[in-house]
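# Give me a model of this one.
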Amino acid sequence: MSSRPRRLATIALAVLISLAGFSTAHASPRAWSASWTASPQRPSASFAPNWSEQGFADQTIRQVVRVGAGGELTRVRLSNAYGSTPLKVAGATVARTADGAAIRRESLRHLTVKGARAFTVAPGRELATDPVPLRLASLESVTITLYLAGSTGPATFHAQALATTYRAAGDHRSDAGGAAFTQTSSSWYYLSGVDVAGGPARRDGVVAFGDSITDGAGSSADANNRYPDQLAERLAAAGRRQAVLNQGIAGNRLTVDSAWFGDRAVDRFRRDVLGQPSVGTVIILMGTNDIGISELAGASPYPIFAPYPDVSAAQVIAGHRELIRAARANGLRVIGATLTPVKGSAYYTPRSEAKRDAINAWIRTSGAYDAVVDLDRALAFPDDPDRLAPPYDSGDHLHPSDAGYQAMAAAVDPNTFR
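Now for the predicted structure:
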């Protein structure tokens, strides 16, 4: 088929899907596949200055993400999960990324909801746009631009993007160049997902669910070197069309809610894992913050880590069991990841290490998981197994380096995926 008939067929398919109501939350979960995600968080100052608490007014924000699996059609999901007022989007576009804040002009598509370019996301809700005929390849970067004309109030966001977000005064949703986008941030705002459709219906997406070590803390900015990204690269190199969705939140705990670091994992699991379309497998790496922050009570100069309950190994294991039950009830394959070494970091004490050892022994030997990836052993320093190997240490003795994240991705056996 020539390019012109293929393009006309793709447009026709987009129209049919839109008329059938697939742009709403009631779409068949098999009609769309999540290709990129970020977990929404409450507005906060977090680790670094950001725009979440002040929000936006007569400003355009431009955000660049790299998708996992490709497809013929694209839609974008926006979250107002922690907004107290309706989020009014005056206009939005999606395009292939050029360089920095610039886009490839010929790929620009205006995003709509029920055919309208201006739309509203209700407080506490997520909204998916209508499909657009934008064909994306696996591991291709895409740029989403939102023009917010009125005052938004505090913004639902994802604190640690490890990617550059751009802001401009006024309406620049259709700009091909990036000259107007003179301000930058290292967080994502309102953006919770990019989905693709048009390929074979399948349920083979993989969710990496965890804390900062899944989120990518310590990896290079704008380099896509988080372990889920590097795992996606492995799959693509092997010819496997599977997205690896990063649902990590820095500082997140399995058993404890935090205004700064997200709802506890046992609560957000339904939204961040079970709510993703066409997912078949979840890799769970959780518990490091539960036992590590327990050691900071009375010693931490950072109130952002509060509260400081003493979380036991048994409580963490009970949290894992709860996640396993929820995943299996929804037909997902569940892979458990052992907790990585922390010796030399503020989290390390003999007591926290005893908890980590107990949790890891349970993950390895209990048979509770469908499969296990032993990240502890993959990253450990042979001369001192409680410590990250020096090449894998970003410098804080807690978070891996780019090489460490590569080693994590290499430790995952793709044959254990659904």
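# switch to C-alpha atoms for all contacts and neighbour counts from now on
Fine.
# What are the boundaries of the helices in the stretch 101-250 of the chain?
Using DSSP state H, counting those that start in this stretch, the helices found in the stretch 101-250 of the chain span residues 212-215, 227-237.
# Indicate which one of those helices is closest to Asn289.
helix 212-215 (9.1 Å; CA to CA).
# Distance check, Gln41 against Val194.
Gln41 sits at a distance of 17 Å from Val194 (criterion: CA to CA, to the nearest Å).
# Mean neighbour count, the helices of the stretch 101-250 of the chain: which tops it?
Among the helices of the stretch 101-250 of the chain, the stretch with the highest mean neighbour count (mean count of other CA atoms under 10 Å) is helix 212-215, at a mean of 25.
# Please give the structure of this sequence too, so both can be compared:
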Amino acid sequence: MNKVGISKVGAGKPGINRAARRSAVPLAAGAAALALLAGAQPSAARPVAWGAAWAASPQLPSTGFTPNWSQEGFSHQSVRQVVRVTEGGDQVRIRLSNAYGTSPLALTGATVAKAGQGADVQPGSVRELTFGGEKSVSVPAHGELRSDAARLGLGRLESVTVTLYFARTTGPATFHAQGFTDTYRAEGDHRADPSGRAFTAATSQSWYYLSGVEVGGGARRDGVALFGDSITDGFGSTPGADRRYSDALAERTGRPVVNAGIGGNLVLNDSAWYGERSAARFGRDVLDQPGVSTVVVLEGVNDIGFSEARKGPKPQPTYMPAPVVSSAQLIDGYRELIRQAHSRGLKAVGATLLPLKGSDHWGRHSARVSDEVNDWIRTSGAFDAVADFDKALASKTDPDRLAPSYDSGDALHPNDAGYQVMAEVLAKLL
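So this is what the prediction gives:
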């Protein structure tokens, strides 16, 4: 897969360009109730310091291991998504991505609200979002944009609901495959509905078009971006419970934390299912996050393990590309990420690869390369600090294996307890 370019429309500030406003679709007639919503746009009299409070890295529409709605997209439907922010503020805006769209995305309108139970939102908290002052907008193909600010006071670790309405047919949807929390879909325009009754027919555990939630009004500037693959993404944690290691780190440190993990992602190669290679997406998924001062890199197990997994009795078609990768090649990939981080003044923390013996990624080659890479991370001094997850989660009787108490069941991904230990190790470095 060739690298897909990202057009930063409105990046770093609210609003859209003139062309995008001209191509915006009109509001649906059924949205008249939105005029009554509280929370008009805040005054632009003084600049607002924005900080990333939640993020999800965009991916190419695909099925892979997880059934989802990305390839069919949406038509005359509302999509309600619930996320937990890791920083509070008195203003909020969202970041939308059409990174993998081949045509402009017509968004009829959007709202943000404090989450209730399931698809419900808290009555009186619904705020209509605008984009450059417009209620409807067209997100350019391969582009992204941020909404204007809306007044909505949010606390740290509070859940917020974003509802997007598409009166037109979207085509395949840029999405994040493994959200490990429910997303809801309903026929028609239900942006302003406090009740989630219309959304009970269909759910997914992916996020669609929504790639960030940012807060203003007291946002901190010491945010942490966790960059990696399925372990960073939270595979093996309890769905719907916010038990990823990014969640545990935010709870433990009190700092804003954004998760830039993509399950199956590779340091060195693009994947049709698992996103662009690390260096190609690092700018969008880490460096463009406002308020982030530190990045933690935990990636490489798929680069060395896919070639082993392809030899197994049940090789997955998604395990491609699967070249045999050396430790020197991976180290070159890490050096490029460190270079990019330092070029923007970010502290780069290197995390050792976790034990993988007994998993489908395990083999003679992957065991050797994993040890060589971990030795380099620990001793080279290339990273500004090292989080030794390998030692922290290893079995005491067999250090090549995850400790049974931290194993989610596949000998590769931690469970909730393992992710908690990772957060504890990392918190000591921050």
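# returning to what we had before: which of the helices of the stretch 101-250 of structure 1 sits closest to Glu353 of structure 1?
Among the helices of the stretch 101-250 of structure 1, helix 212-215 comes nearest to Glu353 of structure 1, with 17.5 Å by CA to CA.
# So which bit of structure 2 is stretch 303-320 of structure 1 matched to?
Aligned by TM-score structural alignment, stretch 303-320 of structure 1 falls on residues 317-334 of structure 2.
# before we move on, the earlier item: let me have the helices of the stretch 101-250 of structure 1 in JSON lines, extended by distance to Pro341 of structure 1.
Shown next, in JSON lines, are the helices of the stretch 101-250 of structure 1 (distance: least, CA to CA, whole Å):
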{"stretch": "helix 212-215", "distance to Pro341 of structure 1": "11"}
{"stretch": "helix 227-237", "distance to Pro341 of structure 1": "16"}
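# Of all those helices, which one is nearest Glu322 of structure 1?
That would be helix 212-215 among those, by CA to CA, at 19.7 Å.
# What mean distance separates the closest one from the matching residues in structure 2?
Compared with structure 2 after the fit, helix 212-215 of structure 1 shows a mean deviation of 0.2 Å (mean CA distance after the TM-score superposition for structure 1).
# Where does that helix end up in structure 2?
The aligned range for helix 212-215 of structure 1 is 230-233, by TM-score structural alignment.
# I'd guess Asp386 of structure 1 is in a helix, am I close?
No: using DSSP: H, G, I helix; E, B strand; the rest coil, the assignment for Asp386 of structure 1 is strand, not a helix.
# How many residues are close by the aligned partner of it in structure 2?
Using TM-score structural alignment as the criterion, Asp386 of structure 1 maps onto Asp400 of structure 2. With neighbours defined by other CA atoms under 10 Å, the count for Asp400 of structure 2 comes to 21.
# and the alignment partner in structure 1 of Val349 of structure 2, what is it in contact with?
Matched by TM-score structural alignment, Val349 of structure 2 corresponds to Ile335 in structure 1. Each residue near Ile335 of structure 1 by CA atoms under 8 Å, 6 or more residues apart in numbering is listed here: 281-284, 369-373.
# distance from the centroid: which residue in structure 2 tops it?
Thr397 (35.2 Å; CA atoms, centre = their mean).
# Find the residue at the geometric middle of structure 2.
Geometric centre of structure 2, nearest residue: Ala56, 1.6 Å, by CA atoms, centre = their mean.
# Might one say that that one is in contact with Asn259?
Yes: counting by CA atoms under 8 Å, Ala56 of structure 2 does reach Asn259; the two are 6.3 Å apart.
# tell me the contacts of Ile359 of structure 1?
Ile359 of structure 1 neighbours (CA under 8 Å, 6+ apart): 313-314, 316-317, 338-339.
# so which of those would you say is closest to Thr85 of structure 1?
Closest to Thr85 of structure 1, out of all of those and judged by CA to CA, is Val316, at 35.3 Å.
# With adjacent residues omitted, what lies nearest to that closest one?
For Val316 of structure 1, ignoring the flanking residues on the chain, the nearest one in space by CA to CA, 6 or more residues apart in numbering is Gly287 at 6.0 Å.
# The one you found: neighbouring residues, count only.
27.
# That one pairs with which position in structure 2?
Aligned by TM-score structural alignment, Gly287 of structure 1 pairs with Gly300 of structure 2.
# quick one: its match from Asn98 of structure 2, how far?
Counting by CA to CA - Gly300 of structure 2 and Asn98 of structure 2 are separated by 27 Å.
# just checking, what residue in structure 1 corresponds to the residue nearest to the centre of structure 2?
Per TM-score structural alignment, Ala56 of structure 2 is aligned with Ala38.
# distance of the residue nearest to its match when sequence neighbours are not counted from Val94 of structure 1?
Among residues not flanking Ala38 of structure 1 along the chain, Ser192 sits closest, at 4.9 Å (CA to CA, 6+ apart). Note on Ser192 of structure 1: its distance to Val94 of structure 1, by CA to CA, is 14 Å.
# Verify the stated contact: Pro58 of structure 2 with Gly179.
No: taking contacts as CA under 8 Å, Pro58 of structure 2 lies outside contact range of Gly179: 11.4 Å.
# Looking at the two, which has the bigger crowd around it?
The neighbour comparison of Pro58 of structure 2 against Gly179 (other CA under 10 Å) goes to Pro58, with 31 against 22.
# what lines up against Arg168 of structure 2 once you look at structure 1?
By TM-score structural alignment, Arg168 of structure 2 lines up with Gly150.
# same question, Asp242 of structure 2
With TM-score structural alignment as the criterion, Asp242 of structure 2 matches Asn224.
# What about its match, how many residues nearby?
Around Asn224 of structure 1 there are 19 residues (other CA under 10 Å).
# Now do it against Ala34 of structure 1, distance only.
18 Å.
# Can you give me the buried ones in stretch 114-125 of structure 1?
By neighbour count on 16 or more other CA atoms under 10 Å, the buried set for stretch 114-125 of structure 1 is 118-119, 121-122.
# and of those, the nearest to Ala168 of structure 1?
In terms of CA to CA, no member of these lies closer to Ala168 of structure 1 than Ala118, at 18.7 Å.
# unless I'm mixing things up, the closest one is touching Gly91, no?
Yes: with contact defined as CA under 8 Å, Ala118 of structure 1 reaches Gly91; the gap is 5.3 Å.
# Tell me where the stretch 101-250 of structure 2 has strands.
If DSSP state E, counting those that start in this stretch is used as the criterion, the strands of the stretch 101-250 of structure 2 fall at 105-107, 109-114, 127-129, 137-139, 143-146, 150-154, 159-169, 175-176, 183-187, 202-204, 207-208, 210-216, 223-228.
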